[in-house]
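Trainee: fold the stuff below for me.
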Amino acid sequence: MSQAKKRYVRNPNLPFVSRELFTKARLTDDEEKQLSAESYEEVLKAKANAIEGLLRPFYDGGDEDEKKKKTKSRIEFEVFASPKLKHFRQRVRFGICEQQQHREQQLLSEEEEKGKFDYCIFERSEITRIETKFDIASESLQAIMNKLREALNEDDRFQSLREGRLSAVTFHENRKSTECVVTLWRGEPFREDFAKVSGLLAKEIGVKAIVGRTKGDRRVSNDSTEDFVVEEMEIKDNESGTGRVLRYKQPEGSFSNPNGDIAEMTANWLCRAMETDEIAAQTARSFVELYCGNMNHGCYLAKYFPRGKVIGVERDENLCRAAEVNLEMNSIENGTIINAPAEIVARRFLSRLRKKKRGEENIEGEEYPFTEKDFFLVDPPRAGLDEITLDLAREFKDIMYISCDARSLARDLGEKKLSETHRVKRLAAFDHFPWHADFLEVVCQLEKKE
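Mentor: Predicted coordinates for the structure are as follows:
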């Protein structure tokens, strides 16, 4: 029997700000107060305090080895706020619901309105309609949202795209708002003229491509291969402010960080950690990342491993292809992508490691592409690490664990006993989802105990 999927339950003790507030044309004084900078500080503080409470047993003297020391090492828990409180997302997805406001205002009959839609979001078992604005999305995305809805609802040339049980729409752009890809999700097959009709619509609303997705079928406007956006990230390498700009292909339909500003802040924090530890000066170490995606972390951290390899492990073939492009686009010559599930790579590595310890190192021919002496980064899904991947992590001296749910990180450190082999060296939280009552992304650097 398959295991039931664990349902996420919101913490009722944390403040809640409804996304409906971001859809209103006008706010009351009380609603304005809820979305003020002062209110955000309270939400962020509450989230940070909750996470600090979860993780405190594993740092700041909670470690048994630390208690034995005469002087207790002090780990600072750094918290980074979102620089934007509105318009901070470059990727959004909406459900589709039947349009009602015109009928309620008696502007259209039920027959005239048939098939026309509004965007909607589902929150706390309720549906919130988005009529003209959604201030969580970037301003340019909002403009494209309205153009698309108007074109599909009002222009007969595009009626075929609206038909066929349209169920959702995704918008994905880069931070400069120079490229945007729209995805239409529906329950019925697309007509043969989809590429032509959607190509005309893409030009009309000013987007790079429109992708159509239905079960077993995926099509792109004008049969184009330009179904991606290119994002840029600036890394400041020293205190003088000089730095470098990296470019990333973010393919449609695959994971990318929706808050590019916070992703850039996270990248700079990780680079500072590498510089402080003088990782680049260490002997021929390699960088190994599980769940590497499009090699977002690997590209900007590659410079700290000049005499080793930069190895990414990712199961999504589409992201692996993007990762190869990104390595080349950023002139990373020592990069390698392994297209495989993390648990498969972990199992093979641990098997070889056991044979090595028994003196059978060359029993299977070629040496494995990395060793337990290399630098290990994991950026797993919300559920955290599974047992076999945790066993792999325990073998490494240095671990950078990026967690989008601190409860999974706390479980892996405590219940799963990762803290028995490793101690916390650095800890920081980044608010990718301002106003969301629960989530802060946590970056935890661990080092093996002596």
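Trainee: okay, CA-based contacts and neighbour counts for the rest of this
Mentor: Noted.
Trainee: how about the residue positioned nearest the centre of the chain, secondary structure?
Mentor: In the chain, the centroid-proximal residue (C-alpha atoms, centre = their mean) is residue 257; its distance is 3.6 Å. At residue 257 the chain is in coil, as set by DSSP: H, G, I helix; E, B strand; the rest coil.
Trainee: how about the nearest residue to it, chain neighbours excluded?
Mentor: Distance criterion C-alpha to C-alpha, 6 or more residues apart in numbering; nearest residue to residue 257, sequence neighbours excluded, is residue 263 at 6.8 Å.
Trainee: can you pull out the helices in the stretch 301-450 of the chain?
Mentor: Per DSSP state H, counting those that start in this stretch, the stretch 301-450 of the chain carries helices over the ranges 317-329, 342-357, 387-393, 406-413.
Trainee: just send the ones you listed back as CSV, with distance to residue 181 and mean neighbour count too.
Mentor: Below are these laid out as CSV (distance: least, C-alpha to C-alpha, whole Å; neighbours: other C-alpha atoms under 10 Å):
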stretch, distance to residue 181, mean neighbour count
helix 317-329, 16, 20
helix 342-357, 29, 16
helix 387-393, 34, 18
helix 406-413, 32, 21
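Trainee: about what we covered before: touching, the residue nearest to residue 257 and residue 270? I think so.
Mentor: No: counting by C-alpha atoms under 8 Å, residue 270 is not a contact partner of residue 263; they are 10.7 Å apart.
Trainee: and for comparison, fold this next one:
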Amino acid sequence: MPMSNVQPDDYTRLLAEKRKAVAHGLAPWCAGEPDIYPSAPTGFRMRAEFRMWHDGDSLDYVMFRKDDPRTPVPITHFPIGCDTIGQLMPVLREALTANPELRRKLFQVEFLATLAGDTLVTLIYHRKLEDAWEREAEALRVFLDGHVPGISLIGRSRKQKLVLGKNWVTEQLEIEGKTYSYNQYEQAFTQPNARVNIKMIEWACGRAAALDGDLLELYCGNGNFTLPLAQHFDQVIATELAKTSVRAARENLAANGVENIQIIRLAAEEVTQAMQGEREFRRLQDLPKALREYDLRTVFVDPPRAGLDDATVQMVQRFDSIIYISCNPNTLADNLAVLTKTHVVKRHAMFDQFPYTDHMECGVFLQRR
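Mentor: Now for the predicted structure:
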């Protein structure tokens, strides 16, 4: 996104225009007004990544426009970044510029911050990282710790990953009056707009509050939605394919003392096969009881931009209630065209995770006709 798109004084109008466009696309299936959850106009991103541009002894954070991918655009001000990222960017750039060892063949810098104050910076190189790099990087980490206490630093290159501190951050989110702790691993998926993420979770929990029985969740990630949703169901089976996310979800489950969730490493397609009795999976043997013995009445899905595949859409139609969080209104519309043959949309919402872009997160709550 070009920084010229960032217009905080015009945010309300821009959000209204985006809301209108998304509502038009969902109108055949979503009647009435959606719940709208705006973002803060600035300081909302907890993640950021930049290419590093070398010009002699100078070093700049740069981005590239889609219409001109060869011309670097220096980023000297990043108003959408959270306070921690905004504070770190100039300090880190100056330190890297002054250090030939850390600057040499540096390709990219990634920031991961939290509302809780935990921060991680990843430096990515096009060269092997030797002992000299590690010594200088540790000195840099200590220096940065004076600006952002507890910061961790990671160096990456081809087949290399050197961790100075931790390779995760710990986030704390207050949901429905309760604080949840989440380990978020470096380069694993996390929601970039933490405060809007809280609103998304609370909206989903609000829909779940009147339901009962057990919950099946697909694409659970690190347990972002799973932990708070579990308070509203007897048992939860949460599935995820990415190994790092499964590990984080299990750690977060233990850290929060939640005992009614089972995390199973399965893809959505595999869950569909298991639910339909087409295949047996050894990983399901870790469940306290057979899958068919759970009282699964509700399904929660938060799929990638491609949405739900056809077989998974058919599988979720078996549930009385569907809570669907979508990062792509277009694929959501495709899925709703099928889901609304058996279910009706009871409530829907829009969450502005990505201000100043065309992207909108949506929430839809469906119940069987």
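Trainee: how near is the residue nearest to the centre of structure 1 to residue 325 of structure 1?
Mentor: Noted for residue 257 of structure 1: a distance of 18 Å to residue 325 of structure 1, by C-alpha to C-alpha, to the nearest Å.
Trainee: still on that earlier bit, so the counterpart of the residue nearest to residue 257 of structure 1 in structure 2, which of the three states?
Mentor: Aligning on TM-score structural alignment places residue 263 of structure 1 opposite residue 197 in structure 2. Judged by three-state DSSP, the three-state class of residue 197 of structure 2 is helix.
Trainee: can I assume residue 197 of structure 2 is in contact with residue 191?
Mentor: Yes: counting by C-alpha under 8 Å, residue 197 of structure 2 does reach residue 191; the two are 6.4 Å apart.
Trainee: tell me which element the alignment partner in structure 2 of residue 45 of structure 1 falls in.
Mentor: Aligned by TM-score structural alignment, residue 45 of structure 1 pairs with residue 16 of structure 2. Taking DSSP states H and E as the criterion, residue 16 of structure 2 maps to helix 11-26.
Trainee: structure 2: which residue goes with residue 213 of structure 1?
Mentor: With TM-score structural alignment as the criterion, residue 213 of structure 1 matches residue 156.
Trainee: so how far is residue 20 of structure 2 from that match?
Mentor: Counting by C-alpha to C-alpha, the gap from residue 156 of structure 2 to residue 20 of structure 2 is 43 Å.
Trainee: for these two, indicate the residue with more neighbours.
Mentor: residue 156 (20 against 11; other C-alpha atoms under 10 Å).
Trainee: list the residues that contact the more buried one.
Mentor: 122-125, 129, 162 (C-alpha atoms under 8 Å, 6 or more residues apart in numbering).
Trainee: which of those residues still touch in structure 1?
Mentor: Mapping those onto structure 1 (both residues aligned by TM-score structural alignment, their matches' C-alpha atoms under 8 Å) leaves 122-125, 162 still in contact.
Trainee: how about those residues in CSV, adding neighbour count?
Mentor: CSV is the format used below for these (neighbours: other C-alpha atoms under 10 Å):
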residue, neighbour count
122, 22
123, 22
124, 22
125, 21
162, 17
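Trainee: strands - which of these land there?
Mentor: Judged by DSSP state E, strands contain the following of those: 122-125, 162.
Trainee: farthest pair in these?
Mentor: Greatest spacing in these, by C-alpha to C-alpha: 125 and 162 (11.6 Å).
Trainee: intersection of neighbour lists for these two?
Mentor: With C-alpha under 8 Å, 6+ apart, residue 125 of structure 2 and residue 162 have common neighbours 155-156.
Trainee: thinking again about what came up before, any chance of the helices of the stretch 301-450 of structure 1 in TSV, plus distance to residue 53 of structure 1?
Mentor: Output for the helices of the stretch 301-450 of structure 1, formatted as TSV (distance: least, C-alpha to C-alpha, whole Å):
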stretch	distance to residue 53 of structure 1
helix 317-329	35
helix 342-357	30
helix 387-393	23
helix 406-413	10
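Trainee: can you tell which of the ones you listed is closest to residue 161 of structure 1?
Mentor: Short answer: helix 317-329, nearest of those by C-alpha to C-alpha, at 25.3 Å.
Trainee: the closest one vs structure 2, average distance?
Mentor: In the superposition with structure 2, the average deviation recorded for helix 317-329 of structure 1 is 0.9 Å (mean C-alpha distance after the TM-score superposition for structure 1).
Trainee: so that helix corresponds to what in structure 2?
Mentor: The aligned range for helix 317-329 of structure 1 is 243-255, by TM-score structural alignment.
Trainee: any idea what residue 124 of structure 1 aligns with in structure 2?
Mentor: Taking TM-score structural alignment, residue 124 of structure 1 has residue 66 as its aligned residue in structure 2.
Trainee: burial of its match, as a residue count?
Mentor: Residue 66 of structure 2 is flanked by 9 other residues according to other C-alpha under 10 Å.
Trainee: likewise for residue 87 of structure 2?
Mentor: 13.
Trainee: contact partners for it?
Mentor: So residue 87 of structure 2 contacts nothing (C-alpha under 8 Å, 6+ apart).
Trainee: please identify the helix or strand for the equivalent of it over in structure 1.
Mentor: Under the alignment by TM-score structural alignment, residue 87 of structure 2 pairs with residue 143 in structure 1. Assigned by DSSP H and E, residue 143 of structure 1 belongs to helix 139-154.
Trainee: mean shift of that helix relative to structure 2?
Mentor: Averaged out, helix 139-154 of structure 1 is 1.3 Å away (mean C-alpha distance after the TM-score superposition for structure 1).
Trainee: many thanks, have a good one.
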